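Enquirer: Got a predicted structure plus its sequence, pasted below:
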Amino acid sequence: MNIKSLLLGSAAALAAVSGAQAADAIVAAEPEPMEYVRVCDAFGTGYFYIPGTETCLKIGGFIRVQGSFGRDEVTSRFDARDFGNQATSDWDMFSRAYISFDAKSDTEYGTLTGFFAAEFNADNDTDVGDSFIDVDEAYIQLGGFKAGFFYSWWDKGLNGETDSLGNFTEFNSLAYLYDGGTFQAGVSVDELEGTSTKDNGVGIAGIVSATLGGVSFDLLGGFDTELEEGAIRALLSADLGPGVFQVAGIWASNPNAYWERSEWTVAASYRWNVNDKLAITPGAQYFGNLSEGSLTDFGSNDAWRVGGTVDYKITEGLATRLSVQYEDQDDGDDEVFGFLRLQRDF
């Protein structure tokens, strides 16, 4: 075998080996392009697109630590939410975590919303139910139509912590609100099961609101078909100087799911915005002809309350609130009560 034949044979062998290796090689698949979360600014700040959809989602909430004092017993579940259950002592400390999910998208019928919020409460369990998990709201909304469990228009109150302007303010409801910008009008049908000793009733509530410049006015009414009683409420809010002045009044035919404490009441507050961090809100309320625990009739005793609320923004997302209230009721003991709250919003 000459040198030429040897070289040609070696080249052929190398080509065969190279071809076999090329046939057996594994080609890696191209990676899928990564889809980063996109900001959605169509519905305000804090929303982002759920990947692969045109639905915008906003996650929010707060952590609250609060010490309450001076109220020997709670008069409603809303006092319990704000002040804690203090039936065994004159002070109480609790913590609360609140988280909400707000999903929105545009449709040919208007904005489609799905909202859910829950509270997780931690107390020392000195009374049954101190620590509990509560569905705060869960509803679907399409344009002006709303269905589910949510706060009614009776939940709206004055600035500060002095006023009390509603009883049960969350219902499973069907509601429609026409929003014309400066003018709004709405009606709701509310399930009242469990709000009184009677069964199978519903409530009907309506609202008319108007806003002009720095002045807004609400006229609200509710009728309890279980008790066949109703209540009406008016609320005026106006920008005045370095703050906001508010006044409200309620009249009820007799105790009902929307208002039960007194035949009539008037309340006022003024939120003084001292600066960007500090606000001071004095307030007062008078209750005429208290129900005194009756589910059917008002009595003849009256009560009045005065107090103040101080809000201070420590830093972005962290604030504290101090509330001190004094209440004097005919044929009853005077009370001083309130709370100190630290809250981290996100």
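Expert: Arrived safely. Just so we're clear, the structure is a prediction, and the values are computed from it rather than from any experiment.

Enquirer: from here on, contacts and neighbour counts on C-alpha atoms
Expert: Will do.

Enquirer: Looking at the protein, which helix is longest?
Expert: Identified as the longest helix of the chain according to DSSP state H is helix 3-24.

Enquirer: And for stretch 132-150, what's in contact with it?
Expert: Under the contact criterion C-alpha atoms under 8 Å, 6 or more residues apart in numbering, stretch 132-150 has outside partners 109-122, 151, 170-179.

Enquirer: How far off centre is the longest helix of the chain?
Expert: Distance of helix 3-24 from the chain centroid (C-alpha atoms, centre = their mean, to the nearest Å) equals 78 Å.

Enquirer: continuing past that helix, what's the next helix or strand?
Expert: Going down the chain from helix 3-24, the next helix or strand is strand 39-40, by DSSP states H and E.

Enquirer: I'd like to know which elements that next one is packed against.
Expert: If you count contacts as 3 or more C-alpha pairs under 8 Å, 6 or more residues apart in numbering; DSSP states H and E, strand 39-40 packs onto strand 47-49.

Enquirer: In a helix, A284, correct?
Expert: No - assessed with DSSP: H, G, I helix; E, B strand; the rest coil, A284 is strand; it does not lie in a helix.

Enquirer: Could you pull out the helices in the stretch 1-150 of the chain for me?
Expert: Applying DSSP state H, counting those that start in this stretch to the stretch 1-150 of the chain gives helices spanning 3-24, 77-83.

Enquirer: okay, the ones you listed, which one's buried deepest?
Expert: Most buried of the helices of the stretch 1-150 of the chain by mean neighbour count (mean count of other C-alpha atoms under 10 Å) is helix 77-83; its value is a mean of 16.

Enquirer: For that one, which helices and strands make contact with it?
Expert: Contacts defined by 3+ C-alpha pairs under 8 Å, 6+ apart place helix 77-83 against no helix or strand at all.

Enquirer: okay, pairing it with this:
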Amino acid sequence: MTIKTWLLGSAALLSTLPGARAADAVIAPEPEPVDYVRACDVYGEGFHYIPGTESCFSFNGYVRFDTIVAGNPATNLEGDEYQVSTAVRSRLNFDVREETDLGTLRSFIRLQNTNLSGSDNEVEIDQAFLQLGGLLAGYRDTMWSSGIGDIEDGLLTDTDLVVGDFNTNQINYTFAASGFSLTVGLEDDGTGDVVPDVHGKLVYLGDWGGAYLSAVYDETFNFEDARDAIGTDPFDFNGVETFPISLPGLPRVLNDGNNDAFALKGGVYLKDVLLPESQLKVEGHYAFDPTVYASIAGLATTSAFTADNPNVLNPTPGAVPIFLEWAAGAGYAQGIGKLGIAVAGQYGKTFDTQFFGALPNGQFGTFSTTGDYYAFVGNLGYKFTPNFASLAEVVYRNVDFDRIGDTDQVTGFLRFQRDF
């Protein structure tokens, strides 16, 4: 008997035995319902529901690469009168929102990393704040420079020519109705006393664009915060290099003896002014006393146009800042398909600034003077894809002090950026 015959016979015999039947079928359990991530259109594009909740989240950011150039008076390690550096920045935005009986509850965190030539690679919290209805508390752009509508308070270019642009801890409340909004808030001035800076901002937004008016009371103009390394932006006076004074107990910017300050700022922007996809903006400020809200970055280093970019010759970021008593400017941006063009200009007057240098009698000493400041910016951008673009920018800045003379600088960069 072959094995084949034996197997067939055994199978036939088993089939005749009582109770013989096929093996029970394996029954798979019913799958658990899956709560897939759903789009949340309540807050606009890019939001999704967190599974199992009524909260919506958005996650986005970008990676950019800049090649940065700064002309004289910047110098490099080889003694040339320019600096060329590169910078890589990555940014992640986390935005979580939900509706409550008291209004929208929101939390926002921005993580940012900027790797510059010869600098440490560190991640920082660029913004972090919470909102409930009209209440906002946290760390973000000061109300003085925060955006309105579709654009920032700068003049439509990447280098926005913003006066008083910095982040600070703050708490404020916004009342909104019929296109108008009024925000009042307090900002930590870093002095450690109980009195904060006080802000108020009135905004109107419409189909045609928007307008705003801001006011700030700076409880203490902190000269310590305003000081930086001198020697980075000398002026020539009678053939002698002359420097703004920045010594302990001898502030550079003169005032009337009161440390507090008050400033006003206003602007208007218009959409589709000349052609579709265009924006025009005009804005200006006036400061009754010197204040950090009336300051702009100084010349001489690449930090004059790129935030947190250190002087190659000095690890301290930035040049000596300039304090403008008043300034006015205008900017225009135009989109043409994948191409974008923007130009802006600004003119202002500095506060009395105290200098140390050669006096007309040949002796060295201190003297004060005011100066004129103006800047021009041009941008040219191109979108290769909806999420990948390049941007080229050139900036010219000049400050001219009456008794000393002027110094100017041309800066620029070429950028590639991938948004997600």
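Expert: Arrived safely, thanks for sending. Source: prediction; values computed, not measured.

Enquirer: List the TM-score for the superposed pair.
Expert: Structural agreement between the two chains, given as a TM-score (TM-score structural alignment, normalised by the length of structure 1), stands at 0.80; 309 aligned residues with a C-alpha RMSD of 2.8 Å.

Enquirer: ok so, going back, buried among the contacts of stretch 132-150 of structure 1? Make that a PyMOL selection.
Expert: The following PyMOL line selects those of the contacts of stretch 132-150 of structure 1 that are buried, judged by 16 or more other C-alpha atoms under 10 Å:
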select buried, resi 112+113+114+115+116+117+118+119+120+121+122+151+170+171+172+173+174+175+176+177
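
Enquirer: Sort out for me which of the contacts of stretch 132-150 of structure 1 are in strands.
Expert: When the contacts of stretch 132-150 of structure 1 are checked against strands (DSSP state E), the matches are 110-122, 151, 170-179.

Enquirer: any idea how far A358 of structure 2 lies from D141 of structure 2?
Expert: A358 of structure 2 sits 41 Å away from D141 of structure 2, going by C-alpha to C-alpha, to the nearest Å.

Enquirer: I should have written C40 of structure 2 there, sorry.
Expert: According to C-alpha to C-alpha, C40 of structure 2 and D141 of structure 2 sit 27 Å apart.

Enquirer: Same question for D120 of structure 2.
Expert: According to C-alpha to C-alpha, D120 of structure 2 stands 24 Å off from D141 of structure 2.

Enquirer: T265 of structure 1 and G249 touch, don't they?
Expert: Yes - with contact defined as C-alpha atoms under 8 Å, T265 of structure 1 counts as touching G249 (5.6 Å).

Enquirer: More neighbours: which of these two?
Expert: Between T265 of structure 1 and G249, T265 has the larger neighbour count (other C-alpha atoms under 10 Å), namely 24 against 19.

Enquirer: The more buried one falls within a strand, correct?
Expert: Yes - using three-state DSSP, the secondary structure at T265 of structure 1 is a strand.

Enquirer: Quick check: the aligned residue for G222 of structure 1 in structure 2?
Expert: Here G222 of structure 1 is matched to V216 in structure 2, going by TM-score structural alignment.

Enquirer: Quick one: neighbours of that match, just the number.
Expert: V216 of structure 2 sits with 24 neighbouring residues when counted by other C-alpha under 10 Å.

Enquirer: What is the strand or helix carrying it packed up against?
Expert: For V216 of structure 2, the host element (DSSP H and E) is strand 209-218. In terms of contacts (3+ C-alpha pairs under 8 Å, 6+ apart), strand 209-218 of structure 2 is packed against strand 197-206, strand 261-271.

Enquirer: Run the angle between the longest one and strand 197-206 for me.
Expert: Put plainly, it is strand 261-271 of structure 2. On the basis of axes from the mean of the first three to the mean of the last three C-alpha atoms, to 10 degrees, strand 261-271 of structure 2 is oriented at 20 degrees to strand 197-206.

Enquirer: Give me the next element, helix or strand, following strand 261-271 of structure 2.
Expert: strand 278-287.

Enquirer: quick one: that next one to strand 261-271, angle?
Expert: Angle, strand 278-287 of structure 2 to strand 261-271, by the same axes, to 10 degrees: 170 degrees.

Enquirer: between strand 278-287 of structure 2 and strand 209-218, how big is the angle?
Expert: Strand 278-287 of structure 2 runs at 20 degrees relative to strand 209-218, counting by the same axes, to 10 degrees.

Enquirer: Please work out how many residues are found near A231 of structure 1.
Expert: A231 of structure 1 sits with 23 neighbouring residues when counted by other C-alpha under 10 Å.

Enquirer: aligned partner of it in structure 2?
Expert: Structural alignment (TM-score structural alignment) places A231 of structure 1 against A263 in structure 2.

Enquirer: Could you pull up the residues touching K349 of structure 2?
Expert: Contacts of K349 of structure 2 (C-alpha under 8 Å, 6+ apart): L324, E325, W326, A327, T370, G371, D372, Y373.

Enquirer: Count the neighbours of the second one for me.
Expert: So the one you mean is E325 of structure 2. Neighbours of E325 of structure 2 (other C-alpha under 10 Å): 21.

Enquirer: What is the equivalent residue in structure 1 for it?
Expert: By TM-score structural alignment, E325 of structure 2 lines up with E263 in structure 1.

Enquirer: does that match really touch S294, like I thought?
Expert: No - applying C-alpha under 8 Å as the test, E263 of structure 1 and S294 come out as separate, 11.8 Å apart.

Enquirer: ok so, going back, where do the contact lists of T265 and G249 of structure 1 overlap?
Expert: Common neighbours of T265 of structure 1 and G249, using C-alpha under 8 Å, 6+ apart, do not exist here.

Enquirer: thinking again about what came up before, residues that sit against both of E263 and S294 of structure 1, list them.
Expert: By C-alpha under 8 Å, 6+ apart, E263 of structure 1 and S294 have these common neighbours: P255.
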